[in-house]
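Chemist: this one's structure only:
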């Protein structure tokens, strides 16, 4: 796991109790996600990685797994670095 994935897993594990969340495991399918959690997740990503999550980013596919969240963060930070 890279640094981004590790930070995301650490944040998510606070909500998933003893479950050892895997990088490709679907957090929606596990039943842990509700609208309040989704808002907390977006806020965490914005604050932790200094990126802005836009309306077009709010797609379930971007938040389904640790890997998909990390990919979103990497895309957003790459855009920032190239501006």
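Modeler: Okay, I see it. Because the structure is predicted, anything quoted here is derived from the model rather than measured.
Chemist: contacts and neighbour counts: CA atoms only from here.
Modeler: Fine.
Chemist: Hmm, residue 71 and residue 5 touching each other?
Modeler: No - shown here, residue 5 and residue 71 do not form a contact pair, counting by Cα atoms under 8 Å, at 9.1 Å.
Chemist: Presented hereafter is structure B, for comparison with structure A:
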């Protein structure tokens, strides 16, 4: 499943920025293409497309900085996991 998640994330990012060549471990923020609006799009993509509820304490830049980081977040949080209320 991790490879499927990576492929979907990579496709989403390169769909928005077709001019880049993206390695899974590249920091997409350091590439200079990502702004705060796209960062929120990434969160929405993870929640809506991948079916993972991202808890507030996981909304950190490092969790969305690369394809590998996003795949790790999805794996850690788990599909369909609800964040605790609070």
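Modeler: Done, it's in. Given the structure is predicted, the values throughout are model-derived calculations rather than measurements.
Chemist: Fetch the TM-score of the aligned pair.
Modeler: The TM-score (TM-score structural alignment, normalised by the length of structure 1) is 0.87; 80 aligned residues with a Cα RMSD of 1.7 Å.
Chemist: coming back round to it: between residue 5 and residue 71 of structure 1, who's got more neighbours?
Modeler: residue 5 (19 against 16; other Cα atoms under 10 Å).
Chemist: Secondary structure element for the equivalent of that one over in structure 2, which one?
Modeler: Under the alignment by TM-score structural alignment, residue 5 of structure 1 pairs with residue 6 in structure 2. Counting by DSSP states H and E, the element that carries residue 6 of structure 2 is helix 2-16.
Chemist: for that helix, packing partners?
Modeler: helix 67-77 (3 or more Cα pairs under 8 Å, 6 or more residues apart in numbering; DSSP states H and E).
Chemist: so the helix it packs on aligns onto which residues of structure 1?
Modeler: Against structure 1, helix 67-77 of structure 2 falls on residues 66-76 (TM-score structural alignment).
Chemist: ok, residues contacting that stretch?
Modeler: 4-5, 8-9, 22-25, 45, 49, 51-52, 61-63 (Cα atoms under 8 Å, 6 or more residues apart in numbering).
Chemist: how about residue 63 of structure 2, what does it touch?
Modeler: The neighbours of residue 63 of structure 2, taking Cα under 8 Å, 6+ apart as the test, are 69-70, 72-73.
Chemist: still on that earlier bit, residues contacting the match of residue 5 of structure 1?
Modeler: Counting by Cα under 8 Å, 6+ apart, residue 6 of structure 2 touches 24, 67-68, 70-71.
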